[in-house]
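**Student:** Mind looking at a prediction? Sequence and model below.
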Amino acid sequence: MKHLSSLFLLLAFSSAFSQKPSKIFTSDIDHFWVAYDSIQTTDSFSKKLDLIKRFYTGKATKGLKAFMNARGYNDSLYVKNIENYPKFWNSIRSNTLTIKTKTDELERSVARLKEIYPELKDAEMYFTIGGLNSGGTVSENTVLVGAEIATGSPSTDVSEFQDEWLKGVFAKQSLDNIVSLNIHEYIHTQQTGDRRRVLNQSIKEGSCDLISELVMNRPLERTYLYYGAAHAAQVKDLFRKEMFTGNFSNWLYNGRDKGESADLGYYVGYEISKLYYQNAKDKKQAVKDIIELNYNSDKAVENFLTQSKFFKEKTKDLMKEYRKNTPDVVKITPPNGSLAVSPDTKEMRITFSKEMVPKYYSFNLSDKGKEYLPITKVIGMENSDKTLVLGVDLKPNKEYEFILTNKGFRSKDGYSLKDERLVIRFKTGNK
C-alpha cells in the first residue's frame, strides 16, 4: 500500500485479529504518553532523548518498530515534535486513548466481515504514535497506524502547524468512522497485486469502501463520495481519459493538492465495485470476486470493469478510444539519439501530435544524474501549442540524458501523453 498522502489513505485502520485471541495492539500509545509526561519534567534535550527511548521506542512492539523503519522515525524526531506542538498533543491525547474503547466494536465488525467473506485471513493491527506525517501503512497481514493522525477531529488544535495539509486533515474526521475505516484497511491485507495504473488502483481502493459499507450496513460518510456523486458525469468523463495511465495526480493520494476534490479514484472504484455487486446474482460470490481480484492482471481488472457496466462500452473499446486520442511525441530537435549535436545549440524543441495544455510539464533526471541534464529553463510553447521549447546549455563532447514523463503533459482535450516515460538522450560533438 502506498504512502498515505490524503485523508482516507492516511487513516490506515484495520481490524487485526483472529477470532481468539484479539490481535489489536495499543500498548505503544500508553507507552508514548508515559514518555510524554516524563519529558515535561526536564529542559535537557539529551535527557528527553533518554526518556523517549526508555519509555517509548525502547519498549516498542514489533508494529512500532516496523512503522519507524518504514517511515524513518527516530528518537530525535519524536522529541522535536513533542517540543514544537504542545497544544496539539494536549488536544489529541484523549482521542488516541479512545482506541482501547473501540476494540469490541472493531472485533464485531470483523466477525461480520468473516460472515460475508468466509475466506478472511487473520491480520494484526498496531496502534502507535508516529511522526506526524502518516496515518499508517499496511505490510502483508499487518496494519501499522499512527494514531496521532488517524484519531484527529475538528476539535484538534492545529494552530501550531505550518503545514497546510496538517492544518486541514482533521477538519472532517470523526472517531465514529473508525470502524468502517478499519474494515477498509483490513481488506487491503487480503488483496493481491499492486499495479500502478489509475484503473487498477482506483478499484483496489474503492472496493474496500464498498465492502466496508456492506459490513456496516449503512452508507459511508466520505467527502470524495459526496463530491463524486455531485459531479458524477464530469468525473466519469475525465476518468475514461486517464484510467489507463499511471498518473495518479488527479485521482489518488492527492489531499495536499486537491482539497475537496481529492481522492476521486476512491469514488470511481467504489461505484464500479458497487455496480459489480448489484449486477451479480450470487452476492457472496461477488464479495469474493471483489476481494480476490488480481490487481497485477490488467486483463482481470478490465474484465471486472466490463462486467460492472460502469461504462456502457466494453473495456476493449474504451482502450481503443484511449489509444486513438492520446497525444504522442512526433519530433525532437535535435533528434533523439544524435551523436554530434553542436555544443552551440541553445534550444531544444519537442513537438507533439496534438495541441497541449501550456505550462504543464514533467521531466525527471535519468539514472545518470543531474550532470547529464541539459535543460536550463522552459521557454514555452509555440506552433499552436504543439511544440515545447526548452533552453539548454551544452558542452563539447558530452553525453546528455533526461526523461520526459506523462504526469504533466496533457492535450487540450484532456488526454495524457501516450509515453509514460520517454528517455531523451544525445551527445555533442567538438566545438
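**Tutor:** Ah, there it is.
**Student:** hey, let's count contacts and neighbours off CA atoms from now on
**Tutor:** OK.
**Student:** Look up how far residue 242 lies from residue 194.
**Tutor:** In this view, residue 194 and residue 242 are 18 Å apart by Cα to Cα, to the nearest Å.
**Student:** Look at these two and report which has more neighbours.
**Tutor:** Using other Cα atoms under 10 Å as the criterion, residue 194 and residue 242 rank with residue 242 on top: 22 against 15.
**Student:** pretty sure the more buried one contacts residue 418?
**Tutor:** No: under the criterion of Cα atoms under 8 Å, residue 242 makes no contact with residue 418, lying 10.5 Å away.
**Student:** my guess is residue 366 contacts residue 400, does it?
**Tutor:** No: taking contacts as Cα under 8 Å, residue 366 lies outside contact range of residue 400: 9.5 Å.
**Student:** So those two - more neighbours on which side?
**Tutor:** Ranked by neighbour count (other Cα under 10 Å), residue 366 and residue 400 place residue 400 first, with 22 against 18.
**Student:** Secondary structure element holding the spatially most central residue of the chain?
**Tutor:** Nearest residue to the geometric centre of the chain (Cα atoms, centre = their mean): residue 253, 3.4 Å. For residue 253, there is no host helix or strand (DSSP states H and E).
**Student:** Look up how far residue 271 lies from it.
**Tutor:** Residue 253 is 18 Å from residue 271, by Cα to Cα.
**Student:** now do residue 55
**Tutor:** 46 Å.
**Student:** Show me which of the two is the more surrounded one.
**Tutor:** Between residue 55 and residue 271, counting by other Cα under 10 Å, residue 271 is the more crowded of the two (22 against 19).
**Student:** The more buried one touches residue 206, doesn't it?
**Tutor:** Yes: Residue 271 lies in contact with residue 206 (Cα under 8 Å); the separation is 7.5 Å.
**Student:** Are we agreed that residue 321 is in a strand?
**Tutor:** No: Residue 321: not assigned to a strand; according to DSSP: H, G, I helix; E, B strand; the rest coil it is helix.
**Student:** and here's the other structure:
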Amino acid sequence: MKMQPLALAIILAGLFNACSTPGPIHQEQRLVSADIDRFWSAYDQILAEPDTARHLQILKDVFISPASEGQQQLFAIRNYTPEEYLANIRAYPRFYASLRPLLEQRAPIEADIRAALEKFRQLYPPMQRGKIYLGMGNFRTNGTTVDSMVLFGAEMAFTDSTVHTSEFPPSYQYFKDYIRDYDPIHNVRFLAAHEFVHTQQAEAYNTSLLAIVLREGSAEFIASLCMESPSVVPAIAYGDANRDTVFQRFKQELFNQHPAWWVWSGAPNPFGQRDMGYYIGYALSEHYYYQAADKQQAIADLIELDYSAAAAVASFVDQMGYFKQPLAKLKEAYEAARPTVTKVEQNERRFTVHFSEPMDTLYRGFDYGPLGETHVLRIDQYLGFSPDGQRLSFTATLKPEKIQQLELSRRFRNLKGIELRPYLVTTERD
C-alpha cells in the first residue's frame, strides 16, 4: 500500500519528536503547587462550617488525603499532623489572612522558578528528574530536600514584612527573626534553584566542614548562574568585602568535622553574620568555574563530586589551587594547634577536666567509649566550665564492678574554633 505524503509527514514528525531532547514543555511537571490551593479550600470550608466537630474531617478530606507526594513527604519528615494544622488555623487567623494574598500572587515567582530550572538543564544536561513542591507546613521548615524532591513550606517561604505575627507566642521568635533577616518571599526563587541543585548532589552530612561548605556554596553559585543574578544570601556580599579575614579564620577551622556556626546556624561568631560557610564554598566554586576552560564540565564537577567522602573533597579542593599551601600542610598546622586534655582529676563522684588552653564555653560534646553504652560513665550533673574556660567539672554514677568510659569528643573547641583532640576518661574496675 502506498503511503500518502501527509500521513508520512505526520509519522516522521512523531518519530522526530519522540527522539529529540526534552525541552521546556516538561517544566510544568517539575513544579507542583496544587497543595497550596487545597489548603485554602480546606481553610475556607472550615471557616464556613459552624459545627467545629467537622473541622478536622474537612481538613483531612480536602487537604491531607489528596496531598501530593511532596506534601506527604513534608508531613512525614516534619511530623506535621492534621490536629496541628487545625490548631494553627484557629490560633493565627490574622497571620493566615495576611499570608493569603502573597500566595495568591505567586504566579510570577513560579514562572521565574521554571525559567531557572530550564537554565539549569542547559548548564547541566545530565540533570536527573526532580520536582519542586510548594506545600504548606507548620513553621518548622521553609525549604528542604528529600531524594530528588525539593519541599517548600509556603507559610514560611512566601512571607514578608507585611504578614501579621502578633498572635505568635514567644517561642516563635525565631519565625519573626527569619522574616526580618531574610525577607523570604523575595528570596524564594533563589532558594528553589539552590535546593534543586542539591537534589543532584551527594549528601555531605557527618563528613567534614570543608565538604559541607563546598556543597552549600557550590549550590549557591550554580543557582546564581541559573538566576543570572548575584546571590541573595547576605554572607556572600559580606564575604566578598572581607575575603582575606574570612578565609584566614576558615583555614584555622578547615579540618573541623562539625560545622558549628559556619552553616545552618545563627550562633554568635567573629563576623556577626550567619552562614559564612556558604561564602567559603561559593568563593571556591566561583574560582574553579572561572579558571576552567570548559565551563559546563566545571559545573558537572561541582555537582558530581562525592561530598560524602572527605578525602575526595580535599583532593578536589587541592586541585583548585585556591589555597597557597596544599591541604596536607594546612592539616599539619591544624593538628599542631588542636587543644588537648592535660589531665582529669577525680574526687569520688566529681570529675574535673583540665584543658591545655581556654575553651569556648558554648561548645561541648560527650560520647561513648570503645566499650559502648553498657560501659558508659554516665554524667549525673554537668557543673560547667571554670571562669577562665580551662577546666570543666561534672559528677557521674560510678559502678565499681565494671570499667566505665566517657569520651570528651571533638565537639569541644578552643577560642580559635579548633576542635579538641578527643580524650577517653576511663575508670578502673575494683
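**Tutor:** On my side now, so go ahead. Predicted, not measured: the structure shown is a model, and the values here were computed from it.
**Student:** Next up, the contacts around residue 420 of structure 2.
**Tutor:** 338-340, 409-414 (Cα atoms under 8 Å, 6 or more residues apart in numbering).
**Student:** Which stretch of structure 2 lines up against stretch 143-157 of structure 1?
**Tutor:** Aligned by TM-score structural alignment, stretch 143-157 of structure 1 falls on residues 150-164 of structure 2.
**Student:** In the stretch 301-431 of structure 1, mark out all the helices, start to finish.
**Tutor:** 315-325 (DSSP state H, counting those that start in this stretch).
**Student:** quick one: residue 300 of structure 1 from residue 306 of structure 1, how far?
**Tutor:** When residue 300 of structure 1 is compared with residue 306 of structure 1 (using Cα to Cα), they lie 10 Å apart.
**Student:** Who has more neighbours out of those two?
**Tutor:** More crowded of residue 300 of structure 1 and residue 306, by other Cα under 10 Å: residue 306, with 19 against 14.
**Student:** And the more buried one, what's its match in structure 2?
**Tutor:** Using TM-score structural alignment, the equivalent of residue 306 of structure 1 in structure 2 is residue 318.
**Student:** again, but for residue 214 of structure 1
**Tutor:** Here residue 214 of structure 1 is matched to residue 225 in structure 2, going by TM-score structural alignment.
**Student:** Equivalent analysis for residue 34 of structure 1, please.
**Tutor:** Counting by TM-score structural alignment, the partner of residue 34 of structure 1 is residue 41.
**Student:** same check, this time on residue 418 of structure 1
**Tutor:** Checking TM-score structural alignment: residue 418 of structure 1 goes with residue 421.
**Student:** ok, and the closest non-adjacent residue to its match?
**Tutor:** residue 340 (5.5 Å; Cα to Cα, 6 or more residues apart in numbering).
**Student:** Let me see the contact set for the equivalent of that neighbour over in structure 1.
**Tutor:** Using TM-score structural alignment, the equivalent of residue 340 of structure 2 in structure 1 is residue 328. Taking Cα under 8 Å, 6+ apart, we find residue 328 of structure 1 in contact with 352-354, 417-419.
**Student:** ok, and these in structure 2?
**Tutor:** Mapped onto structure 2 and checked by both residues aligned by TM-score structural alignment, their matches' Cα atoms under 8 Å, the contacts of residue 328 of structure 1 keep the contacts 352, 354, 417-419.
**Student:** Show me which pair in those is furthest apart.
**Tutor:** Using Cα to Cα, those span at most 13.9 Å, a distance reached by 354 and 419.
**Student:** ok, back up a step: would you check how far apart the match of residue 340 of structure 2 and residue 421 of structure 1 are?
**Tutor:** Counting by Cα to Cα, the gap from residue 328 of structure 1 to residue 421 of structure 1 is 12 Å.
**Student:** Using the three-state scheme, assign the aligned partner of residue 113 of structure 2 in structure 1.
**Tutor:** Using TM-score structural alignment, the equivalent of residue 113 of structure 2 in structure 1 is residue 106. Secondary structure, three-state DSSP: residue 106 of structure 1 is helix.
**Student:** What is the burial count for residue 106 of structure 1?
**Tutor:** What residue 106 of structure 1 shows, counting by other Cα under 10 Å, is a neighbour count of 22.
**Student:** Quick check: it touching residue 184?
**Tutor:** No: contact between residue 106 of structure 1 and residue 184 fails when scored by Cα under 8 Å: they sit 11.9 Å apart.
**Student:** so how far does the helix or strand harbouring residue 110 of structure 2 sit from its counterpart in structure 1?
**Tutor:** For residue 110 of structure 2, the host element (DSSP H and E) is helix 107-123. For helix 107-123 of structure 2, the mean deviation from structure 1 after alignment is 2.3 Å (mean Cα distance after the TM-score superposition for structure 1).
**Student:** before we move on, the earlier item: so between residue 354 and residue 419 of structure 1, which is more surrounded?
**Tutor:** More crowded of residue 354 of structure 1 and residue 419, by other Cα under 10 Å: residue 354, with 22 against 16.
**Student:** Quick check, the more buried one in contact with residue 330.
**Tutor:** No: with contact defined as Cα under 8 Å, residue 354 of structure 1 does not count as touching residue 330 (9.6 Å).
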